[in-house]
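Undergrad: 3D, please:
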Amino acid sequence: MEGDHWPHGSCDGAGQSLARLRDRASQFFEGLSVAELARETHRHLWISDWLRVSDDYRTLAESAHQNRSAWVAREAWLCSLTALEVVRSLSCPGDVESAGLADEVGISLRGFEAEAGLAIERVKIDCFDQGALAGFFLPALRREASAPTVICLSDEDITLGSMMSRLLPASLCGTMSLLLVDAGNSTVHRSFKPEHRLQYWLDYLEARPDVDARRIAIYGEGEGACHASRLALSDRRIAAAVCDGGLLTPVMRRASLRWMTGVGQAIPDGASTGLLPPSRRLPCPLLMVVGSRSMIWEQDALDLQAGYRQTGADCSVVVPNNVRHPLGEVENFIAVDDFVFEWLDSKLGSARQLDPVTYL
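TA: This next block holds a predicted model:
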């Protein structure tokens, strides 16, 4: 990554600089190799470079604010967030360079919120004697009388702050609002099933005049992908779902059984789990993202898709080009997020229909 050749340090306020930066970040991920990631000096150099990119855009945003160039400042804050998410993708526990990453993300989010005139609403729902739910509502920047809305579910490993800073730049080119909630953490009593908690959020969205209740989708990452499947199965108000299609639950049950009994072997990377497909099918269009996002294997997703397609159901699969290395997995989140929102737009809006299987 040669700093002089990277498009940072300027913004026109029309979104072109953000698009260029996201394109270059995507190219950066596509060019990574396992051998390069294994070299700590390379990884730390990349982290430092991307932190510098973020700092440059942050400085530009602050300068644009002083000059009352709100559109330039807004785009610069989004560029800063994008660079910080690249840093997060490259970072490992204990990295000194990225120790203050959460604070940096918070500064950029607050800066964007102030410049965009866009209220990132902190929402709290009282579930009577069951406790309370909390989340964030991000209204569509390109307003309609009532906009399609995506409920985005995080989990313990994918924080709301990380999801917000990653999805916000990807979603702004469309007309969708986002409701970000933590599928696991709430004060609601644990006996209350996750899908029942999520139905409270559906009720909340239906009551908002700026939400099109006929176009509400659900998108889950990590364990949230499992919760998203359960909600889509149990509530027909969901118009589209990005989730695990119900595959994760039997995987978790089998892993738990292996742990309790000590019987069975680990499943090799990329192999099918040999599971029977879920007995119930989602009544809405389904997209499965293979890999760490939804914790499902490619072959399992393709097998489930084949069953769906035999009945004429709408089921798509996207297979990211992830790079594995000893410390984990690096995903080209730019390409994956862009595809997910393009797919959602094709189901909730007027975008073109996509191929049933996509390899990124």
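
Undergrad: please count neighbours and contacts with C-alpha atoms only from this point.
TA: Noted.

Undergrad: longest strand in the chain, please.
TA: In the chain, with assignment by DSSP state E, the single longest strand is strand 211-220.

Undergrad: and this one, please, so the two structures can be compared:
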Amino acid sequence: MEYAACSHKGGGLSSVRRRAAAFLDNLTGEENPGTIARQNSITKWTNIGDEQCLVGDFKARKGDSNEAAEARLCALTAFEVARRLLDENDPQCEEVAARIEAGIQCLEVAPANIERVKIASCDCTELLAYYVPAGNHDLPTPAVICISMEDESEATLLARLLPAATNRDMSLLVVSHRDVSNPARGLSQALLSSCLDYLSARPDVDAARIGVYGEGMSAALATDFAASDRRLAAAVCDGGLWHWTRMRASVVWMSRIADEPEDGMVSAHRSQLMRRLRCPVLVVTGGRGVVSVSEAMKLQTECIEERIDLDLAMPRMIKSSGGSIENFVTSDDCILGWLKQKLAFNAAPSSQQTDLPDINAQVLGP
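TA: Predicted structure coming up:
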């Protein structure tokens, strides 16, 4: 088996991820859900994942735990490609989700050592999360609190990020949007601060190098969290643009004023929340996110003028009748690469240009 055999060679995971990235880059908008080409691709990537699971089981029986873990990470990447291709109402979604869940369960043993942890929250309840320690156990390492999109579980996000996080010497604490989002003012920030408290107390985590990463609506949660808790060292968030856009729409609706506010006033309001952040920020714009490209670029221009450390990332998206498909491989590599850079011991100050990893679309630094 071609794809199973690649796990026996060096660079098995990197090979599968390169193949996945190239496949997603070469998708065309004509490959819509339900077409023969799309179904063939779903079957292909599901089969690749199944083959890698068999390799993982075989290696585990032989006692090769590292190679077994690598094969299972290859499987998670393949299943994620298949999941992206599926229409959300397709019955196959449940089958792929079950495969992903089984893959996570297999990795909850050495050497991955994925932990299911309970975090005491501010309202005396317990918050469940996944914790993935960094590979380096000699020194405390950076850590990132990762918040899933509103319509995805923490297990789904973990399965996608695990292959990308390999060998980055960063620990991950993965939580679901559902568990940390709360309409009560300040409660979401308090819940996320409990997560930060948990990480800060761990001996394998450097408390001075903890970041946050929010996807979709969780990007707005990450912004509020970074503005309220100065302990964070980096944030992948929306830069306050969701709140700004919502507030602007409400004002226009209530006042029935068609005229746009003056540019200076718009600029001041748009960058108001960013001034409260004291850590480097990466705003992921376009695609399935909540931030428009035009507003993000205006915000970046204003941040450059005020010497605020903000970068933009714009993942490559393929448009089809079933929605947009993101090249998650290059996107995740870019985001985790940016976090590793900003959480490094000698991170570049905000006044300097940083060399960001390639996202295969465009990453704009100040």
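
Undergrad: aligned to Ile147 of structure 2, what sits in structure 1?
TA: Matched by TM-score structural alignment, Ile147 of structure 2 corresponds to Leu153 in structure 1.

Undergrad: the longest strand of structure 1 aligns to what range in structure 2?
TA: Mapped onto structure 2 using TM-score structural alignment, strand 211-220 of structure 1 covers residues 205-214.

Undergrad: which residues does the matching stretch contact?
TA: When contacts are defined by CA atoms under 8 Å, 6 or more residues apart in numbering, stretch 205-214 of structure 2 is touched by residues 140-149, 171, 196, 199-201, 219-222, 226, 231-237, 339, 343-344.

Undergrad: quick one: contacts for the counterpart of Gly245 of structure 1 in structure 2?
TA: Using TM-score structural alignment, the partner of Gly245 of structure 1 in structure 2 is Gly239. Shown in contact with Gly239 of structure 2 (CA under 8 Å, 6+ apart): Ala220, Thr223, Leu273, Met274, Val281, Val283.

Undergrad: residues contacting Ala83 of structure 1?
TA: Contact partners of Ala83 of structure 1, counting by CA under 8 Å, 6+ apart, are Ala25, Trp50, Leu51, Val53, Ser54.

Undergrad: distance check, the second one against Gly94 of structure 1.
TA: Separation of Trp50 of structure 1 from Gly94 of structure 1 (CA to CA, to the nearest Å): 18 Å.

Undergrad: now the third one
TA: Look at Leu51 of structure 1 and Gly94 of structure 1: by CA to CA, they are 16 Å apart.

Undergrad: those two: which is more packed in?
TA: Using other CA atoms under 10 Å as the criterion, Leu51 of structure 1 and Gly94 rank with Leu51 on top: 21 against 8.

Undergrad: correct me, but that one touches Leu84?
TA: Yes: using CA atoms under 8 Å, Leu51 of structure 1 is in contact with Leu84, at 6.6 Å.

Undergrad: all helices of the stretch 251-360 of structure 1, in order?
TA: 298-310, 333-348 (DSSP state H, counting those that start in this stretch).

Undergrad: what span of structure 2 lines up against the first one?
TA: The counterpart of helix 298-310 of structure 1 in structure 2, using TM-score structural alignment, spans residues 293-305.

Undergrad: helix or strand for Val181 of structure 1, which one?
TA: According to DSSP states H and E, Val181 of structure 1 maps onto strand 177-182.

Undergrad: actually Ala239 of structure 1, not the one I wrote
TA: With secondary structure defined by DSSP H and E, Ala239 of structure 1 is part of strand 238-242.

Undergrad: show me where structure 1 has strands.
TA: Assigned by DSSP E, the strands in structure 1 fall at 121-126, 132-138, 147-154, 177-182, 211-220, 238-242, 286-289, 315-319, 323-325, 328-330, 357-359.
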